[in-house]
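Enquirer: Test case, fold it:
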Amino acid sequence: MILCAGESLIDMVPEGASYRPMPGGAVYNTAIALGRMGAPSGYLWPISRDGFGEMLLPPLTGAGVDISLCPRSDRLTTLAFVTLTGGEARYAFYDEGSAGRMLRPEDLPEIPETVTALFIGGISLVPDPCGAAIEALVARCRPRMPVMIDPNIRPFFIADEAAYRARLERLLGMADLVKLSGDDLEWLAPGASTDEAAAAILGKGPRVIFQTGGARGARAHWSGETLAASAVSVKVADTIGAGDTFNAGVLAALARQGALTRAGIGQLTAGTILDALTLGTRAAAITVSRPGADPPWAHELTALPA
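Expert: Predicted coordinates for the structure are as follows:
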């Protein structure tokens, strides 16, 4: 089972002159996308007992995601108000004292042997105590399972940039797989070319860096020649959840090929990585073709033209 540990929230999506609440959150979206693709997945994050928290549960259980590690909380659910500009999503977060943000390292449950890989990322890495909790979880799990991280960097959410950069430095050193957008690479290595920035991060220890580029498709930087997968041409509704779905496609493809193990991650081939890139881009194309974070089911990926 692939365990996704990180934020869930309610996206307040513009709808005319008002907003429509939609379950979301980077790591939450990835867990649901994995479940819909048929990959065994679990989710770890506190879920509020408020009305918004109750909205978060059905999409998880409906996708077959194991939520047995999710504690319930009387704190409020994080809200993210979305602004769409040309289909691109920008966010304003209401998160202070929320159910997820107050997760502490000592609150972490024992991770069962059925968990074989860990995915982390998003705004849950930024503030404490939840950022410290995720870092502690990675340190505990990485000796026996591969770890994938997508920091999904939101500069406006970062109150202490030095502390966050230091945490990312530690987490990137513990990760096997890293997903970064062009904006993420620019933030991590200002002024460096994409290849220079990727090479520097690979030098910290990860096996593969998956770089997404929207309509430009995706690339994989690793010890071999850089690999690329073209984007699937679709009419874009919005980009909410696109990167999260891409992550799920990558993980699902690697799991399907038996590569998502501590031994397998050290023996990745160009073909295995290219398959992961391809499934990630195909899955993301379906998500951007419809409003909100609505990742595809396995049958929809089969029906998508090559």
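Enquirer: CA only for contacts and neighbour counts going forward, please
Expert: Will do.
Enquirer: Off-centre distance for stretch 166-174?
Expert: The offset between the C-alpha centroid of stretch 166-174 and the centroid of the whole chain comes to 16 Å, using CA atoms, centre = their mean, to the nearest Å.
Enquirer: contact partners of that stretch?
Expert: By CA atoms under 8 Å, 6 or more residues apart in numbering, the residues outside stretch 166-174 that reach it are Glu135, Val138, Ala139, Arg142, Val147, Ile149, Pro151, Val178, Ile201, Lys204, Gly205, Pro206.
Enquirer: tell me the contacts of the fourth one?
Expert: Under the criterion of CA under 8 Å, 6+ apart, the contact list for Arg142 reads Met174, Ala175.
Enquirer: so which strand or helix has Ala253?
Expert: Secondary-structure element containing Ala253, defined by DSSP states H and E: helix 242-256.
Enquirer: Tell me what angle the helix or strand following that helix forms with helix 242-256.
Expert: Counting by DSSP H and E, the next helix or strand C-terminal to helix 242-256 is helix 270-288. Computed with axes from the mean of the first three to the mean of the last three CA atoms, to 10 degrees, the direction of helix 270-288 lies at 140 degrees from that of helix 242-256.
Enquirer: Now helix 270-288: buried residues?
Expert: Neighbour-count burial for helix 270-288, counted by 16 or more other CA atoms under 10 Å, picks out 272-288.
Enquirer: What of stretch 126-144?
Expert: Those buried within stretch 126-144 under the rule 16+ other CA under 10 Å are 126-127, 129-138, 141-142.
Enquirer: now the residues you listed as CSV including distance to Trp222 and secondary structure?
Expert: Below are those laid out as CSV (distance: CA to CA, whole Å; DSSP: H, G, I helix; E, B strand; the rest coil):
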residue, distance to Trp222, secondary structure
Val126, 27, coil
Pro127, 30, coil
Pro129, 33, coil
Cys130, 30, helix
Gly131, 27, helix
Ala132, 28, helix
Ala133, 29, helix
Ile134, 25, helix
Glu135, 24, helix
Ala136, 26, helix
Leu137, 25, helix
Val138, 22, helix
Cys141, 23, helix
Arg142, 20, coil
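Enquirer: ok, so of those residues, who is nearest Arg49?
Expert: In terms of CA to CA, no member of the buried residues of stretch 126-144 lies closer to Arg49 than Cys130, at 18.4 Å.
Enquirer: thought the closest one was touching Ser98?
Expert: No: Cys130 sits out of contact with Ser98 when judged by CA atoms under 8 Å, with a separation of 10.3 Å.
Enquirer: Widest-spaced pair of the buried residues of stretch 126-144?
Expert: Checked with CA to CA, those reach their widest spread between Pro127 and Arg142, with 21.7 Å between them.
Enquirer: one more to line up against the first:
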Amino acid sequence: MIVTCGEAVVDFLPEPDADGRPLFRPVLGGSLYNVALGLGRLGVPAAYFWELSTDPFGTWLASELEASGASLAHTTRGDRPSTLAFVDLSGDEPHFQIIDAGQTMSTLDPAGLGPLPPSARLFHTGSAILALEPGGTAIERFVHETAKTVPVSLDFNVRPPSIRDLDGYKARLDRLVGSATIVKASAADLAVLEPDMEPDAILARWRTQGVPLGIVTLGGGGAIAATADHWIRLPAETVTLKDPVGAGDAFMTGLFARLWERNALDRTALGALGEADLTDAIAYAQKVAGFVCRHAGAVFPWRADLEANDPTAAAPGD
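Expert: Purely as a prediction, here's the structure:
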């Protein structure tokens, strides 16, 4: 089972009316929520390790997760209001104005949720929660402890409005990289964190730090990935872009699905992964991300959508 730990958010996407006035449509999101939901739809055992509200938005989030086949057995429910975000799509990257009235993102300590399921084979986290306090400190502590027995995946997924102490945040990410088995960042993430370093140099640094699989996604430039023995660069899929919301989460979903099929989620198996299998895993990750980019909001495919190879196929609820 793949366990994801991090925020669930109801995103409000701008959709101008006939007169050009902004209207906002709610869609489900949140980086770690998205990955759990996406894995469930692809038939991969997944559990969501977080707290969801008992309010109507939280009930919607829980029901969609369950309908997608992900486990809620390790999801707690509370009376704090759901986290909301208004999305600005005017730039190259989505900008999220997050409203976390219940402070779930900034205060939740995963240690209070109970132990991970015994069947956990990967623990995945990242995103805005790592920049917020005191929750960021609690999650970092939990990750380091978890990494002693379960492989950890880290997706930087930087959210600049959440960062109050850039140097402290960068130091935390660097420490977490030291505990991680899989590390992924986008070029946009690295432009915030290391504006004077090229993505290839960052990937090489992770390799030197002993990260078994490091990945940098480059938007329209494709993706680069490295293990101890292989370094690959793949061009981007050609897609008719609707919006990029959830694309990075979809990439991780596809990557995990392929690695799960190959039983290649731990350090030893990743070290033995051949170049062809690594290339296939990254290509599949791009395929899942491409599907999401063709739809408004983070609409994740079911396995049948991808097998049909129909770029216009929509997931239920789109």
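Enquirer: Make JSON lines from the buried residues of stretch 126-144 of structure 1 and add distance to Thr226 of structure 1 to it.
Expert: As requested, the buried residues of stretch 126-144 of structure 1 are arranged in JSON lines below (distance: CA to CA, whole Å):
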{"residue": "Val126", "distance to Thr226 of structure 1": "30"}
{"residue": "Pro127", "distance to Thr226 of structure 1": "34"}
{"residue": "Pro129", "distance to Thr226 of structure 1": "37"}
{"residue": "Cys130", "distance to Thr226 of structure 1": "35"}
{"residue": "Gly131", "distance to Thr226 of structure 1": "32"}
{"residue": "Ala132", "distance to Thr226 of structure 1": "33"}
{"residue": "Ala133", "distance to Thr226 of structure 1": "34"}
{"residue": "Ile134", "distance to Thr226 of structure 1": "30"}
{"residue": "Glu135", "distance to Thr226 of structure 1": "29"}
{"residue": "Ala136", "distance to Thr226 of structure 1": "32"}
{"residue": "Leu137", "distance to Thr226 of structure 1": "31"}
{"residue": "Val138", "distance to Thr226 of structure 1": "27"}
{"residue": "Cys141", "distance to Thr226 of structure 1": "29"}
{"residue": "Arg142", "distance to Thr226 of structure 1": "26"}
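Enquirer: Leaving out the residues flanking it, which one is nearest to Glu93 of structure 2?
Expert: Closest residue in space to Glu93 of structure 2, ignoring its immediate chain neighbours: Pro244 at 7.2 Å, by CA to CA, 6 or more residues apart in numbering.
Enquirer: Touching stretch 238-249 of structure 1 from outside, list them.
Expert: By CA under 8 Å, 6+ apart, stretch 238-249 of structure 1 touches 24, 26-27, 29-31, 33-34, 37, 84, 87-89, 150, 179, 212, 276-277, 279-285, 287-295.
Enquirer: Likewise for stretch 62-76 of structure 2?
Expert: If you take CA under 8 Å, 6+ apart as the criterion, stretch 62-76 of structure 2 is touched by 36-41, 43, 45-52, 113-114, 116-117.
Enquirer: and the residues you listed, which of them are in strands?
Expert: Residues from the contacts of stretch 62-76 of structure 2 lying in strands, with DSSP state E as the criterion: Ala46, Ala47, Tyr48, Glu51, Leu52.
Enquirer: quick one, what contacts the residue mapped onto Gly292 of structure 1 from structure 2?
Expert: Residue-level alignment of Gly292 of structure 1 against structure 2, with TM-score structural alignment as criterion, gives Gly297. Contacts here follow CA under 8 Å, 6+ apart; on that basis Gly297 of structure 2 touches Leu13, Val27, Leu28, Asp243, Pro244, Val245, Gly246.
Enquirer: now Gly297 of structure 2, what's its secondary structure?
Expert: coil (DSSP: H, G, I helix; E, B strand; the rest coil).
Enquirer: Show me where structure 1 has its helices.
Expert: Counting by DSSP state H, structure 1 has helices at residues 26-36, 51-62, 130-141, 161-174, 182-188, 194-202, 242-256, 270-288, 298-303.
Enquirer: Just send these back as JSON lines, with distance to Gly224 of structure 1 too.
Expert: Output for the helices of structure 1, formatted as JSON lines (distance: least, CA to CA, whole Å):
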{"stretch": "helix 26-36", "distance to Gly224 of structure 1": "27"}
{"stretch": "helix 51-62", "distance to Gly224 of structure 1": "37"}
{"stretch": "helix 130-141", "distance to Gly224 of structure 1": "27"}
{"stretch": "helix 161-174", "distance to Gly224 of structure 1": "20"}
{"stretch": "helix 182-188", "distance to Gly224 of structure 1": "20"}
{"stretch": "helix 194-202", "distance to Gly224 of structure 1": "12"}
{"stretch": "helix 242-256", "distance to Gly224 of structure 1": "17"}
{"stretch": "helix 270-288", "distance to Gly224 of structure 1": "8"}
{"stretch": "helix 298-303", "distance to Gly224 of structure 1": "28"}
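Enquirer: Go through the ones you listed and pick out the most buried.
Expert: Neighbour counts (mean count of other CA atoms under 10 Å) averaged over each of those peak at helix 26-36, with a mean of 30.
Enquirer: Onto which residues of structure 2 does that one map?
Expert: When structure 2 is aligned by TM-score structural alignment, the counterpart of helix 26-36 of structure 1 is residues 31-41.
Enquirer: ok, now stretch 175-185 of structure 1?
Expert: Across structure 2, the stretch matching stretch 175-185 of structure 1 (TM-score structural alignment) is residues 180-190.
Enquirer: just to revisit the earlier point, so which of the helices of structure 1 comes closest to Arg219 of structure 1?
Expert: Closest among those, using CA to CA: helix 270-288, at 7.2 Å.
Enquirer: Share the number of residues neighbouring Cys5 of structure 2, please.
Expert: The local packing count at Cys5 of structure 2 equals 24, with neighbours defined by other CA atoms under 10 Å.
Enquirer: Please read the previous query as pertaining to Gly112 of structure 2.
Expert: Summarising burial for Gly112 of structure 2: neighbours were counted as other CA under 10 Å, giving 10.
Enquirer: which residue in structure 1 lines up with it?
Expert: The equivalent of Gly112 of structure 2 in structure 1 is Asp107 (alignment by TM-score structural alignment).
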